[in-house]
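Asks: Quick one: sequence plus predicted model below, questions after.
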Amino acid sequence: MFKSTFHALCITLALGGAVYSAGAAAAGQSGDVPEVATSTAAETQVSINHASAEQLAAAMNGIGLKKAQAIVSYREQYGPFTEVAQLKEVPGIGSALIERNSSRLKL
């Protein structure tokens, strides 16, 4: 099973490279890296002081609606966060979760 899966992955990667090369040549870039629209961290950041529970759940990795609601409830009870690390005070939110989402969060 592993061998056939690995073989299929290799073929897929090889075909992807061939498609990329053909696309670059057709675009006249002859091997240059094509311009790809990428989103920056600023475009995907969510404010922990202003976002709704739904927005927090959608933007954060490992946060469901229940934990997002806990963040909003904490914010409503204790006031706005003064730093992102303060999220650790919310029950169910730990350091690993904050680290994983640090690029997505702002005050």
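Replies: Ah, there it is. Treat the numbers as computed from the prediction; the structure is a model and nothing was measured.

Asks: going forward, measure contacts and count neighbours with C-alpha atoms only.
Replies: Fine.

Asks: what are the ranges of the strands in the chain?
Replies: 46-47, 105-106 (DSSP state E).

Asks: Could you report the neighbour count for Gln29?
Replies: Gln29 has 12 neighbours, counted by other Cα atoms under 10 Å.

Asks: for the one 5 residues further on, same thing?
Replies: In terms of burial, Pro34 registers 12 neighbours under the definition other Cα under 10 Å.

Asks: I'd like to know how far the closest residue to it other than its chain neighbours sits from Cys10.
Replies: Residue nearest to Pro34 in three dimensions, not counting chain neighbours: Ala24, with 6.8 Å by Cα to Cα, 6 or more residues apart in numbering. Applying Cα to Cα, to the nearest Å, the value for Ala24 to Cys10 is 21 Å.

Asks: Neighbour count: the two, which is higher?
Replies: Ala24 (16 against 12).

Asks: Quick one: the helices in this structure, in order.
Replies: 2-26, 41-44, 53-59, 65-78, 95-101 (DSSP state H).

Asks: another one to put next to it:
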Amino acid sequence: MTKSFIYATLLALLTGFSVVGHAASKPAEAPVAMAATAPVNLNTADAETLVRELKGIGAAKAQAIIEYREAHGPFSSVDELLEVKGIGTSILDKNRAKLSLN
């Protein structure tokens, strides 16, 4: 009985080590790359694009951006976005890297 117990324990240990060794040899999966998004052109983007691509911009603010653009002409700088009602420095700073004028 003692021999059977020792052999069973030994078999369990060896089996466990081979499973762990097999799992450790599995190659790691490559991290999923984030898709690069194109900059959002303040002078041509429609409301849907503004809402989808910019943080803190909902339908009302997107419409305000378009109305400002129609009333004052194309944006001459990204900072001019601060002139749009409802857009503050926090929203501009969150989105500055995503914005373009051409």
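Replies: Happy to help now that I have it. Here the structure is a predicted model, which is why all the values come from computation and not from measurement.

Asks: TM-score for these two?
Replies: The TM-score (TM-score structural alignment, normalised by the length of the second structure) is 0.67; 79 aligned residues with a Cα RMSD of 2.0 Å.

Asks: now the helices of the first structure as TSV including distance to Leu87 of the first structure?
Replies: Shown next, in TSV, are those (distance: least, Cα to Cα, whole Å):
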stretch	distance to Leu87 of the first structure
helix 2-26	40
helix 41-44	19
helix 53-59	12
helix 65-78	7
helix 95-101	7
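
Asks: any idea which of those helices is most buried?
Replies: Stretch with highest mean neighbour count among the helices of the first structure: helix 53-59 (a mean of 18; mean count of other Cα atoms under 10 Å).

Asks: any idea what Glu54 of the first structure aligns with in the second structure?
Replies: In the second structure, Glu54 of the first structure lines up with Glu48, judged by TM-score structural alignment.

Asks: which residues touch that match?
Replies: Residues near Glu48 of the second structure by Cα atoms under 8 Å, 6 or more residues apart in numbering: 59, 62.

Asks: again, 10 Å this time
Replies: Going by Cα atoms under 10 Å, 6 or more residues apart in numbering, Glu48 of the second structure touches 58-59, 62-63.

Asks: conserved subset of those residues in the first structure?
Replies: Checked against the first structure using both residues aligned by TM-score structural alignment, their matches' Cα atoms under 10 Å, those keep these contacts: 58-59, 62-63.

Asks: ok, which pair from those residues is furthest apart?
Replies: Using Cα to Cα, those reach their maximum pairwise distance at Gly58 and Gln63, which is 8.6 Å.

Asks: quick one: common contacting residues for these two?
Replies: Here Gly58 of the second structure and Gln63 share the contacting residues 47-48, 50-51, scored by Cα under 10 Å, 6+ apart.

Asks: need the residues you listed in JSON lines with distance to Glu29 of the second structure, can you?
Replies: Formatted as JSON lines, these follow (distance: Cα to Cα, whole Å):
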{"residue": "Ala47", "distance to Glu29 of the second structure": "38"}
{"residue": "Glu48", "distance to Glu29 of the second structure": "35"}
{"residue": "Leu50", "distance to Glu29 of the second structure": "34"}
{"residue": "Val51", "distance to Glu29 of the second structure": "33"}
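
Asks: Among those, which one lies nearest to Glu70 of the second structure?
Replies: Nearest member of those to Glu70 of the second structure, counting by Cα to Cα, is Ala47, at 12.9 Å.

Asks: Next, work out how far apart the residue nearest to the closest one when sequence neighbours are not counted and Phe5 of the second structure are.
Replies: The spatial neighbour of Ala47 of the second structure that comes closest, neighbours along the chain excluded (Cα to Cα, 6+ apart), is Ala62 at 5.1 Å. To Phe5 of the second structure, Ala62 of the second structure is 74 Å away according to Cα to Cα.
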